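*Asks:* what shape does this take:
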Amino acid sequence: MKFSIERASLLKAVAQAQSVVERRNTIPILANVLIEAEGDTVQFRATDLDIEVVDRAPAKVDRAGATTVAAVTLNEIVRKLPDGSLVTLTEDGASGRLTIQAGRSNFSLATLPREDFPVMATSDYTTNFSAPAPVLRRLFDKAKFAISTEETRYYLNGVYMHVADGEDGQVLRCVATDGHRLARIDASLPEGAAGMAGIIVPRKTVGELRKLLDDDDLQVAVSVSETKVRFATPDITLTSKVIDGTFPDYTRVIPQGNTRRMEVDAAEFARAVDRVATVSSERSRAVKLQLDEDRLILSVNAPDSGAAEEELAVAYTDERLEIGFNAKYLLEIASQVDRENAVFMFNGSADPTLMREGNDMSAVYVVMPMRV
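*Replies:* Down below sits the predicted model:
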């Protein structure tokens, strides 16, 4: 195998592939990336047995072939090569080495046979549709902060993507929750997605998927089966197993009867929460919200380190209310708001609170209160 490729193209492809590779591996071949050169394209394939990513890049292929080489080492070498350089990769079957040459730099890396590399079994995808990258990016970006990290409730360790009934018909919906906060994001239902079975996309896959969705002009092809999900762009294909479990009935958690309405400038609110929370060193520091007519007082009282208080002008006309929240949860939810104003809907000091962006119901967040 021998091919030449621009350093920028090589780095982009190798970086995407190597990020899937687990740093601590008991199976040596899983630390490698499979390089396949044929025609005028080179493919870089990496897997951890749960996720597989294939990245394609244009190259001048002098001799077709395939080999595997340490993904992290290859990425580090390419990253440190000069910008704009042309990189030539040559595999010598006899020596079992891969030579990387760019300008006056020469590297020689050990390889492992391509036959040992595990390729993820293909799946019979029952649903196929495509969606613009910005739509998928919004669905997953706004939901992922609420993914649970608790291993015992493994079915919450991802984003639940499914078809649901919205206010104006069916929608494509992503939901994540860890029991303390919940995010529910809707988008218009893409053509072909109507019969899709609900799937739980694992946390690591959500992180890898984000790298595919930066280009606003891209259409992403999505394929879903009972056990796998695949996201494909012209250059990259990401295939992942889905979490084998049943996502709980989240609709029961979303309060319907909250009538006390507070509207506040989202950015101002987030900054104020961040400021008052500074005095407490606890991870689960509680912020108290005291609501009166058109006035909100945020306060933190940490007996060991001090106290803080800040007043904000808000739109609120209901009866007086005191309620406490984990500062981290409030900050994460407030930071999701793209519009100027955040609307909080309260019931009582012990009941879950609902938050949305203005009057837009396509993104709804729920946060459980804390005692303060």
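*Asks:* for the rest of this, base every contact and every neighbour count on C-alpha atoms.
*Replies:* Noted.
*Asks:* ok, residues contacting stretch 9-22?
*Replies:* Stretch 9-22 has contacts (C-alpha atoms under 8 Å, 6 or more residues apart in numbering) with 30-33, 44-48, 51-58, 71-72, 74-75, 78-79, 208, 211.
*Asks:* which residues of the stretch 51-200 of the chain fall in helices?
*Replies:* 71-80, 133-143 (DSSP state H, counting those that start in this stretch).
*Asks:* now the last one: buried residues?
*Replies:* Same thing as helix 133-143. Across helix 133-143, burial judged by 16 or more other C-alpha atoms under 10 Å covers Ala133, Pro134, Val135, Leu136, Arg137, Arg138, Leu139, Phe140, Asp141, Lys142, Ala143.
*Asks:* what about it, distance to the chain center?
*Replies:* 8 Å (C-alpha atoms, centre = their mean, to the nearest Å).
*Asks:* ok, back up a step: which among the contacts of stretch 9-22 count as buried?
*Replies:* 30-33, 44-48, 51-58, 71-72, 74-75, 78-79, 208.
*Asks:* returning to that earlier point: reformat the helices of the stretch 51-200 of the chain as a markdown table; add distance to Leu172.
*Replies:* Formatted as a markdown table, these follow (distance: least, C-alpha to C-alpha, whole Å):
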| stretch | distance to Leu172 |
| --- | --- |
| helix 71-80 | 35 |
| helix 133-143 | 9 |
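*Asks:* so which of those helices is nearest Pro202?
*Replies:* helix 133-143 (11.2 Å; C-alpha to C-alpha).
*Asks:* elements contacting the closest one?
*Replies:* The elements that helix 133-143 packs onto, with contact taken as 3 or more C-alpha pairs under 8 Å, 6 or more residues apart in numbering; DSSP states H and E, are strand 169-177, strand 181-188, helix 203-210.
*Asks:* and of these, who's closest to Arg356?
*Replies:* Of all the helices and strands packed on helix 133-143, strand 181-188 comes closest under C-alpha to C-alpha, at 9.9 Å.
*Asks:* before we move on, the earlier item: so which of the helices of the stretch 51-200 of the chain comes closest to Tyr365?
*Replies:* Among these, the nearest to Tyr365 by C-alpha to C-alpha is helix 133-143 (9.0 Å).
*Asks:* what's near enough to touch the residue nearest to Val87 when sequence neighbours are not counted?
*Replies:* In this structure, Val87 finds its nearest non-sequential neighbour in Ala102, 4.7 Å apart by C-alpha to C-alpha, 6 or more residues apart in numbering. Applying C-alpha under 8 Å, 6+ apart, one finds that Ala102 lies in contact with Leu81, Ser85, Leu86, Val87, Thr88.
*Asks:* also Leu34?
*Replies:* So Leu34 contacts Gln43, Phe44, Arg45, Ala46, Ala66, Thr67, Thr68, Val69, Arg114, Phe117 (C-alpha under 8 Å, 6+ apart).
*Asks:* please generate a structure for the following sequence too, so the two can be compared:
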Amino acid sequence: MKLKADRATLLKALAHIQSVAEKRNTIPILANVLINVADGRLTLTATDMEIAVVEEIGAETSRNGAVTAPAAVLYEIARKLPDGVAIELDHTGGDAPLALRAGRYATSLNVLDVDDFPSMMAGTLPYHFTMPAAVLRGLIDRTRFAISTEETRYYLNGIYLHVAAGDEGSMLRAVATDGHRLARVETEVPPGAEEMPGVIVPRKTVAELRKLLDEGTEDVAVGLSDTRIQFTVGTVTLTSKLIDGTFPEYDRVIPRGNDKILRVGKRDFSDAVARVAAISQERSRPVKLSIGHNLLTLSAVSPDQGTAKEELDDNYVTYDSTPLEIGFQARYLNDITDQIDKDVEFAFSDSSAPTIVRDVASPSALYVLMPMRV
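*Replies:* The predicted model follows:
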């Protein structure tokens, strides 16, 4: 195998690849990138046995072949080479090292047998559809903050993607919850997705996909089965196993009778929460909302630091119901309001019941937040 590639092009691909390659090195081959040259095409592949990324890039190829080399080392070398340099990779086969040359720099890297490199491409994906990158990016951004990190509840360690009945017919929904807050965002069902099974996309896959979506505005091709999902973004294909579990019946925790409605400007509210919560060093940082007619008072108490309070009056707040006091974790409040552009709407029942939070300008998103005692 022999090729020459532009440093910037190779570096961008290696950035995608090395973040997927296994870092713990318990299985040495998983720390390597598979470099394959065939019929004038160069592809790079990395996998940790849960996710695989394959990227095709432009290069001058002069000899077909394949080799595996340490992904992190290759990335670091490419990152530290000067802009504009061409990188040559040359492997003569077998156990011979991979030679790398770039300008006056040269090195050789140990390789591992290509036959030991695992593949995640076996099996069919019966469901296929495409969706705009911006839409998929929105589904991820407005739900992933609520993904659970509690490994014992593994079925909550991802985004539940499924087709569900909405107010205006079937909708494609993304849902995430950690038991303290829930995020549900929906969009039109793309053609071809109508019969797809409900799937749980793992947290790491969501993170890697989100990086790819930052770099492209074109449509994303999605293929899936009951056990795998695949996203193609430009020249990059990300394949992942799905979480083998049953997502809870989340509709049961969405309250139906919350009729006490508070509307407040997102920026004014989130800034006030941050200022009031600064008094406490606790991770939970509880904040109490005392709500009256067109008046919201936020307060926090710290046994060590003191107290803090801020009022938002009718210049910022609309509320015309019975007075209410309710507490929330400050971080959870801001995680939700970070997804909202302008005005936020809270729908309360009482101080101990789940609260619904909505983006006034975007009815496709709904959030549920559990209160806490303050």
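*Asks:* tm score of chain vs chain?
*Replies:* The TM-score (TM-score structural alignment, normalised by the length of structure 1) is 0.98; 371 aligned residues with a C-alpha RMSD of 1.1 Å.
*Asks:* hang on, the earlier thing: tell me which of the buried ones among the contacts of stretch 9-22 of structure 1 fall in strands.
*Replies:* When those are checked against strands (DSSP state E), the matches are 32-33, 44-47, 51-58.
*Asks:* output those in a markdown table; the columns should cover distance to Ser305 of structure 1.
*Replies:* Listed next are those as a markdown table, based on distance: C-alpha to C-alpha, whole Å:
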| residue | distance to Ser305 of structure 1 |
| --- | --- |
| Asn32 | 49 |
| Val33 | 50 |
| Phe44 | 52 |
| Arg45 | 51 |
| Ala46 | 48 |
| Thr47 | 47 |
| Ile51 | 45 |
| Glu52 | 48 |
| Val53 | 48 |
| Val54 | 51 |
| Asp55 | 51 |
| Arg56 | 54 |
| Ala57 | 55 |
| Pro58 | 58 |
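*Asks:* which two of those have the greatest separation?
*Replies:* Taking C-alpha to C-alpha, no two of these sit farther apart than Ile51 and Pro58, at 23.6 Å.
*Asks:* secondary structure element for Glu22 of structure 2?
*Replies:* Using DSSP states H and E, Glu22 of structure 2 falls within no helix or strand.
*Asks:* need the contact list for the aligned residue in structure 2 for His180 of structure 1.
*Replies:* The alignment partner of His180 of structure 1 in structure 2, by TM-score structural alignment, is His180. Residues in contact with His180 of structure 2 (C-alpha under 8 Å, 6+ apart) are Leu369, Met370.
*Asks:* now swap in Asn359 of structure 1 and tell me
*Replies:* When contacts are counted by C-alpha under 8 Å, 6+ apart, Asn359 of structure 1 touches Val343.
*Asks:* please report how far it lies from Lys142 of structure 1.
*Replies:* 17 Å (C-alpha to C-alpha, to the nearest Å).
*Asks:* now Asp55 of structure 1
*Replies:* As judged by C-alpha to C-alpha, Asp55 of structure 1 and Lys142 of structure 1 stand 26 Å apart.
*Asks:* try Pro248 of structure 1
*Replies:* From Pro248 of structure 1 to Lys142 of structure 1 the distance is 19 Å (C-alpha to C-alpha).
*Asks:* most remote residue from structure 1's center?
*Replies:* For structure 1, the residue at maximal distance from the C-alpha centroid (C-alpha atoms, centre = their mean) is Ala94, at 42.5 Å.
*Asks:* for Ser95 of structure 1, give its distance to Ala110 of structure 1.
*Replies:* 9 Å.
*Asks:* more neighbours: these two, which one.
*Replies:* Remark: of Ser95 of structure 1 and Ala110, Ala110 carries more neighbours, 13 against 9, as counted by other C-alpha atoms under 10 Å.
*Asks:* what are the contacting residues of stretch 344-353 of structure 1?
*Replies:* The contact list for stretch 344-353 of structure 1, computed with C-alpha under 8 Å, 6+ apart, reads 254-255, 257-263, 321-324, 354-356, 366-371.
*Asks:* PyMOL command for the buried members of those residues?
*Replies:* Buried subset of the contacts of stretch 344-353 of structure 1, written as a PyMOL selection, criterion 16+ other C-alpha under 10 Å:
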select buried, resi 254+258+260+261+262+263+321+322+323+324+354+355+356+366+367+368+369+370
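*Asks:* strands - which of the contacts of stretch 344-353 of structure 1 land there?
*Replies:* Using DSSP E, those in strands are 260-263, 321-324, 354-356, 366-367.
*Asks:* so who does the nearest residue to Leu136 of structure 1 once chain neighbours are set aside touch?
*Replies:* What sits nearest to Leu136 of structure 1 in space, not counting adjacent residues and going by C-alpha to C-alpha, 6+ apart, is Leu213, at 7.5 Å. Taking C-alpha under 8 Å, 6+ apart, we find Leu213 of structure 1 in contact with Ala133, Pro134, Leu136, Arg137.
*Asks:* the second one and Val220 touch, don't they?
*Replies:* No: with the criterion set as C-alpha atoms under 8 Å, Pro134 of structure 1 and Val220 do not qualify as a contacting pair; they are 9.7 Å apart.
*Asks:* quick one, what contacts Ala183 of structure 2?
*Replies:* Arg142, Thr143, Ala146, Val175, Ala176, Thr177, Ala365, Leu366, Tyr367, Val368.
*Asks:* now the residue lying closest to it once chain neighbours are set aside: how far from Asp350 of structure 2?
*Replies:* The shortest distance from Ala183 of structure 2 to any non-neighbouring residue, by C-alpha to C-alpha, 6+ apart, is to Tyr367 (4.6 Å). For Tyr367 of structure 2, the distance to Asp350 of structure 2 equals 17 Å [C-alpha to C-alpha].
*Asks:* and Lys204 of structure 2, how many neighbours?
*Replies:* Neighbours of Lys204 of structure 2 using other C-alpha under 10 Å come to 15.
*Asks:* if we can go back for a sec, distance of the match of His180 of structure 1 from Arg203 of structure 2?
*Replies:* For His180 of structure 2 relative to Arg203 of structure 2 (C-alpha to C-alpha), the value is 17 Å.
*Asks:* again with Asp304 of structure 2
*Replies:* 36 Å.
*Asks:* so for those two, which residue has more residues nearby?
*Replies:* Between Asp304 of structure 2 and Arg203, counted using other C-alpha under 10 Å, Arg203 has the larger neighbour count: 18 against 9.
*Asks:* quick check: closest non-adjacent residue to the more buried one.
*Replies:* Nearest residue to Arg203 of structure 2, sequence neighbours excluded (C-alpha to C-alpha, 6+ apart): Gly158, at 4.6 Å.
*Asks:* in contact with the one you found, which residues?
*Replies:* Contacts of Gly158 of structure 2 (C-alpha under 8 Å, 6+ apart): Arg144, Ile147, Ser148, Ala176, Ile200, Val201, Pro202, Arg203, Val206, Ile243.
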